[in-house]
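Q: pasting the structure only:
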């Protein structure tokens, strides 16, 4: 199966995993020529906070989740790295439940691979606090690569 589209799921907590997420994505997208869809899902509250923090003028224009994602620092850093590596990309910022929207986005863009970051967590921690990565791995319409931050 050829890899034409890679969905890279990122969020506010991915700053520590940014290097690994970028490296792993470039390692796959570079040789395959795949387009990377940088997906940053916002809950409604996160979206509203971002509108305030990023000084969008919501009276002058309607601001989409895609617009907010484009201005997020993690996304801007990834864009810089992908530009340097010659990797094509697009940016999506759906608003809603993180897990549901990532799985939906993977289907919408017909992703061949989904990369998601996470941290090591015990089985008890997953049961008590839930795991976005686990939810996405179980529901994704395509193979999922789990990327942890460097532990060094």
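A: Ah, there it is. Just so it is clear, the structure is predicted and the values come from calculations on it, not from any experiment. Residues are numbered from 1 along each chain as shown.
Q: hey, let's count contacts and neighbours off CA atoms from now on
A: Will do.
Q: what's the single longest helix in this structure?
A: In the chain, assigned by DSSP state H, the helix with the most residues is helix 18-32.
Q: Contacts for that one, please.
A: Around helix 18-32, the neighbours that count as contacts under Cα atoms under 8 Å, 6 or more residues apart in numbering are 2-4, 6, 8, 34-36, 74, 78, 81-82, 85-87, 115-117, 147-150.
Q: ok, of these, which come out buried?
A: For the contacts of helix 18-32, a burial check counting by 16 or more other Cα atoms under 10 Å picks out 6, 8, 34-36, 74, 78, 81-82, 87, 115-117, 147-149.
Q: From residue 12, how far out is residue 72?
A: Distance of residue 72 to residue 12, computed by Cα to Cα, to the nearest Å: 9 Å.
Q: all helices of this structure, in order?
A: Using DSSP H, helices in the chain cover 18-32, 44-53, 65-71, 73-85, 98-108, 123-129, 132-139.
Q: try this one next to it:
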């Protein structure tokens, strides 16, 4: 199977594993000459906080793609992709992390999703849920899980 589009889904908790996510997506994308869609998913509350922190006009027309482009985690990953000559585009989305990542994967026609997460106990997954688990179970394509440092 030839990969043309890979979705690298990031969120607020991924700043500490941006290097691992970038290295993984470069490893998958380069041999296939695939385009990476850097998708940053915000909950509504996270999105409003980022708009405030990045000094967006709250009364103006704001595009989630623009907000994602200015986010530090996306900037860090973009720098690595550019360094390795990997084509990319940035998409921002607002909604529940898991379902919005799955929706984004479907809308961009991703043949692979790369998502980060932490090691969690079975009880932690049952009690708190897991974005990565939801993506692994619901994505329309294979998912690569990148575990951050514990």
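A: Arrived safely, thanks for sending. It should be emphasised that the depicted structure is a prediction, and the values quoted were computed from it without experimental measurement.
Q: sorry, back to before: show me which positions of the longest helix of structure 1 end up buried.
A: Within helix 18-32 of structure 1, the residues scored as buried using 16+ other Cα under 10 Å are 18, 19, 20, 21, 22, 24, 25, 26, 29.
Q: Also stretch 62-70 of structure 1?
A: Within stretch 62-70 of structure 1, the residues scored as buried using 16+ other Cα under 10 Å are 65, 66, 68, 69, 70.
Q: Superpose on structure 2 and give me the mean offset of the longest helix of structure 1.
A: In the superposition with structure 2, the average deviation recorded for helix 18-32 of structure 1 is 0.7 Å (mean Cα distance after the TM-score superposition for structure 1).
Q: just the angle between that helix and helix 73-85, please?
A: Between helix 18-32 of structure 1 and helix 73-85, the angle comes out at 40 degrees (axes from the mean of the first three to the mean of the last three Cα atoms, to 10 degrees).
Q: hmm, back to that, output the buried residues of stretch 62-70 of structure 1 in TSV; the columns should cover distance to residue 42 of structure 1.
A: TSV is the format used below for the buried residues of stretch 62-70 of structure 1 (distance: Cα to Cα, whole Å):
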residue	distance to residue 42 of structure 1
65	7
66	10
68	9
69	9
70	12
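Q: which two in the residues you listed are spaced the farthest apart?
A: 65 and 70 (8.6 Å; Cα to Cα).
Q: So which of the helices of structure 1 is nearest residue 91 of structure 1?
A: Smallest distance to residue 91 of structure 1 across the helices of structure 1 (Cα to Cα): 6.4 Å, for helix 65-71.
Q: which residues sit against that closest one?
A: Applying Cα under 8 Å, 6+ apart, the external contacts of helix 65-71 of structure 1 come out as 39-40, 42, 47, 50-51, 54, 75-76, 91-95.
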